[in-house]
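Engineer: below is the structure, and that's it, no one-letter string:
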């Protein structure tokens, strides 16, 4: 038979209310009495009924993080920031991978509402607007990560995609490249639009016309990067550099260059939005725009917990700066890496 709070109270010689106060950290309990209660809990291996407590408080001390691609190192770093901040506030995390699929996102939402999570941290898919509207209707607290969604007023934490894309494109243009291709993600996402707009802004600032044949739009997946790079390589006038809209696209770019037996950066310079882990012992080699992914995760979790506690009324958007890290892949230090 499971040990109850009353059993612990009887062993410690106190009331059940006193045991409850010790467990929940509420009210004053004399140190000696607290020590007796804790000793009884340990001796009897009592496990508090968290479900009963959550039913009384209407909270479960759980949050959910919905990411679009758990294999992407950006999202794993965001998840670490979320978990660290949540753990510091005694919250647990459900991690859900949507694969940019609205139907999968909807299924997760149904499951999470049934589990009565206290709030959601969401990396939205390209078609999340209706789902987010439902969350508003249900009065479920949430914070958006990485992407804003048109028509949805919500706390959002993201990096400066437009500024980061403009900076890295400008770097390539100032080093002599005049045919820089761009392979981006869906324009139905704010990141897809912002990074393309940053690429365009850098060309306009340099007084260069934009060749639309150098712009390829697909998905934020490796396969898309490989296919669209192959299209660029098959063109009559190839680019001299390729800007990948995220690190998964960048991996696909590298796949296509290897298949074409082209060397990086001598045959083709490559740059990326988001860092790329070292590959096969080369170490970090990709010139990239680095997002503060860990900080994004922690700040977003902090905002969500404030929203759950009704500590804020106004919607807040936090845009964090990116960092341009110059390595070998752009050709500034022309050492072949592929």
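Structural biologist: Everything's here; your move. Note that the structure is a prediction, hence the values are computed from the model and not measured.

Engineer: CA atoms for contacts and neighbours, from now on please.
Structural biologist: Fine.

Engineer: isn't residue 106 up against residue 129?
Structural biologist: No. In this structure, residue 106 is not within contact of residue 129 by C-alpha atoms under 8 Å, at 11.4 Å.

Engineer: residue contacts, residue 272?
Structural biologist: 243, 244, 245, 246, 247, 250, 286, 287, 288, 289 (C-alpha atoms under 8 Å, 6 or more residues apart in numbering).

Engineer: for it, helix, strand, or coil?
Structural biologist: At residue 272 the chain is in strand, as set by DSSP: H, G, I helix; E, B strand; the rest coil.

Engineer: repeat that for the one 10 residues further on.
Structural biologist: Under the three-state scheme (three-state DSSP), residue 282 adopts coil.

Engineer: I'd like the distance between the most centrally placed residue in the chain and residue 276.
Structural biologist: By C-alpha atoms, centre = their mean, the mean C-alpha position of the chain lies nearest to residue 75, the distance being 4.0 Å. With distances taken as C-alpha to C-alpha, to the nearest Å, residue 75 is found 13 Å from residue 276.

Engineer: now residue 15
Structural biologist: Relative to residue 276, and taking C-alpha to C-alpha, residue 15 is found at 58 Å.

Engineer: pick out whichever of these two has more residues nearby.
Structural biologist: residue 276 (23 against 13; other C-alpha atoms under 10 Å).

Engineer: hmm, that one is touching residue 244, no?
Structural biologist: No. Counting by C-alpha under 8 Å, residue 276 does not reach residue 244; the two are 11.0 Å apart.

Engineer: so what sits against both of the two?
Structural biologist: Taking C-alpha under 8 Å, 6+ apart as the criterion, residue 276 and residue 244 both touch residue 250.

Engineer: my read: residue 330 touches residue 270, true?
Structural biologist: Yes. If you go by C-alpha under 8 Å, residue 330 and residue 270 touch, sitting 5.5 Å apart.

Engineer: the more surrounded of those two?
Structural biologist: The residue with more neighbours, out of residue 330 and residue 270, is residue 330; 29 against 25, by other C-alpha under 10 Å.

Engineer: presented hereafter is structure B, for comparison with structure A:
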């Protein structure tokens, strides 16, 4: 691999002149600049990003921690963040914690060793150690999707409770009276908030909220829980699944049980992953504004990187109910 010294020798200039051209730190005549650029091309010279970052204390690299890269919701959210970072000239390092708080802490330290300029974190659960760890990281930070009251930093979330309320109210307005909820893990704040929204809508309508089953935000989990629900003597005629992957599992379980969706069972999900619109039937779901979440989170981080702002900015974006073919009035209505 060619060195800066070899480039200087090929161009017939000093090493400092090559450095000034690379870093734009001093005026260099057009003739000298052209000779240096020609020499770099001829030698296939690649500047050392590490050396440049040490000199300027900036790596143009951002770290992103996500809890589960097998969940399409996070993959689609990351795409929005990456697009915005790329257009701004930043590289991105992704770390997947697999919803493991220990792995998450290890990866956060790895990201700091890589000298990232800032972090966007989608945390794995409510680890009691995480706020303290994040507070010690001396880089700009934005939390997405999950937040802690004890940590003062920029956050971008969706109104999970309102989204679940909209989904449940939709089923109630269709005429359903026995609406089961398949939640995500209880230790995750979005799960608890979506359960609260489901309960709020039922309470408002004077209905019981006694059919709550814990899922794990996977299609397999949604399938298994729905199979259990459909075997009950008083099976529900509508299911609100707290994410689309579990709703897709519920559709599969209904099909295996010989039930027609939505004639025998209405199903509503949460997230609006791309696959939701292409299910059979297309899935009614609560859309999180993934593109906007990614853009807002990235802009908040850029603001921290390039401007002085002390007060934390906490943004809650509004979800939207997308009615498709998986929900309909019960046959008895």
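Structural biologist: Good, I have the coordinates. Bear in mind that the values here come from a model prediction, so they are computed numbers and not experimental data.

Engineer: which residues are common contacts for residue 330 and residue 270 of structure 1?
Structural biologist: In contact with both residue 330 of structure 1 and residue 270: 241, 286, 287, using C-alpha under 8 Å, 6+ apart.

Engineer: structure 2: which residue goes with the last one?
Structural biologist: Translated: residue 287 of structure 1. In structure 2, residue 287 of structure 1 lines up with residue 284, judged by TM-score structural alignment.

Engineer: which residues sit against stretch 27-37 of structure 1?
Structural biologist: Outside stretch 27-37 of structure 1, the residues touching it (C-alpha under 8 Å, 6+ apart) are 8, 9, 12, 14, 18, 19, 21, 22.

Engineer: 7 Å instead, please
Structural biologist: The contact list for stretch 27-37 of structure 1 (C-alpha atoms under 7 Å, 6 or more residues apart in numbering) reads 12, 19, 21, 22.

Engineer: picking up where we left off before, what do we get in structure 2 for the residue nearest to the centre of structure 1?
Structural biologist: Residue 75 of structure 1 maps onto residue 74 in structure 2, by TM-score structural alignment.

Engineer: contacts only, for its match.
Structural biologist: Contacts of residue 74 of structure 2 by C-alpha under 7 Å, 6+ apart: none found.

Engineer: quick one on the thing from earlier: what's the PyMOL syntax to select whichever of the contacts of stretch 27-37 of structure 1 are buried?
Structural biologist: Buried subset of the contacts of stretch 27-37 of structure 1, written as a PyMOL selection, criterion 16 or more other C-alpha atoms under 10 Å:
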select buried, resi 12+19+22
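
Engineer: quick one: which two of the contacts of stretch 27-37 of structure 1 are the most distant?
Structural biologist: The span of the contacts of stretch 27-37 of structure 1, defined through C-alpha to C-alpha, is set by 12 and 21 at 13.5 Å.

Engineer: about what we covered before: which SS class is the residue nearest to the centre of structure 1?
Structural biologist: Three-state call for residue 75 of structure 1 (three-state DSSP): helix.

Engineer: repeat for residue 156 of structure 1
Structural biologist: Under three-state DSSP, residue 156 of structure 1 falls in the strand class.

Engineer: ok, now how distant is it from residue 296 of structure 1?
Structural biologist: For residue 156 of structure 1, the distance to residue 296 of structure 1 equals 10 Å [C-alpha to C-alpha].

Engineer: likewise for residue 33 of structure 1?
Structural biologist: Per C-alpha to C-alpha, residue 33 of structure 1 is found 43 Å from residue 296 of structure 1.

Engineer: what about these two, which has more around it?
Structural biologist: More neighbours surround residue 296 than the other of residue 33 of structure 1 and residue 296, with 25 against 16 (other C-alpha under 10 Å).

Engineer: check which helix or strand covers that one.
Structural biologist: helix 293-308 (DSSP states H and E).

Engineer: list the helices and strands that helix packs on?
Structural biologist: Contact here means 3 or more C-alpha pairs under 7 Å, 6 or more residues apart in numbering; DSSP states H and E; on that basis helix 293-308 of structure 1 packs against helix 73-88, strand 142-145, strand 155-159.

Engineer: repeat the analysis, applying 10 Å as the threshold.
Structural biologist: Here helix 293-308 of structure 1 touches strand 62-67, helix 73-88, strand 119-122, strand 142-145, strand 155-159, strand 317-320, going by 3 or more C-alpha pairs under 10 Å, 6 or more residues apart in numbering; DSSP states H and E.

Engineer: so where is the following helix or strand past the last one in structure 2?
Structural biologist: Under the assignment DSSP H and E, the closest C-terminal helix or strand after strand 317-320 of structure 1 is strand 323-325. Correspondence between strand 323-325 of structure 1 and structure 2 is established over residues 320-322, with TM-score structural alignment as the criterion.

Engineer: which ones are touching the match of residue 287 of structure 1?
Structural biologist: Residues near residue 284 of structure 2 by C-alpha atoms under 10 Å, 6 or more residues apart in numbering: 167, 170, 240, 244, 247, 266-270, 272, 276-277, 321-328.

Engineer: hmm, try it at 8 Å
Structural biologist: 267, 268, 269, 276, 321, 322, 323, 324, 325, 326, 327.

Engineer: got TSV for these, with distance to residue 143 of structure 2 too?
Structural biologist: Below are the contacts of residue 284 of structure 2 laid out as TSV (distance: C-alpha to C-alpha, whole Å):
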residue	distance to residue 143 of structure 2
267	31
268	27
269	24
276	26
321	24
322	26
323	30
324	31
325	34
326	33
327	34
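
Engineer: keep only those residues that stay in contact in structure 1.
Structural biologist: Counting by both residues aligned by TM-score structural alignment, their matches' C-alpha atoms under 8 Å, the contacts of residue 284 of structure 2 that remain in contact in structure 1 are 267, 268, 269, 321, 322, 323, 324, 325, 326, 327.

Engineer: who wins on neighbours among those residues?
Structural biologist: residue 268 (33 neighbours).

Engineer: what residue of structure 1 takes the place of that one?
Structural biologist: Per TM-score structural alignment, residue 268 of structure 2 is aligned with residue 271.

Engineer: got it, and residue 299 of structure 2?
Structural biologist: Using TM-score structural alignment, residue 299 of structure 2 pairs with residue 302 in structure 1.
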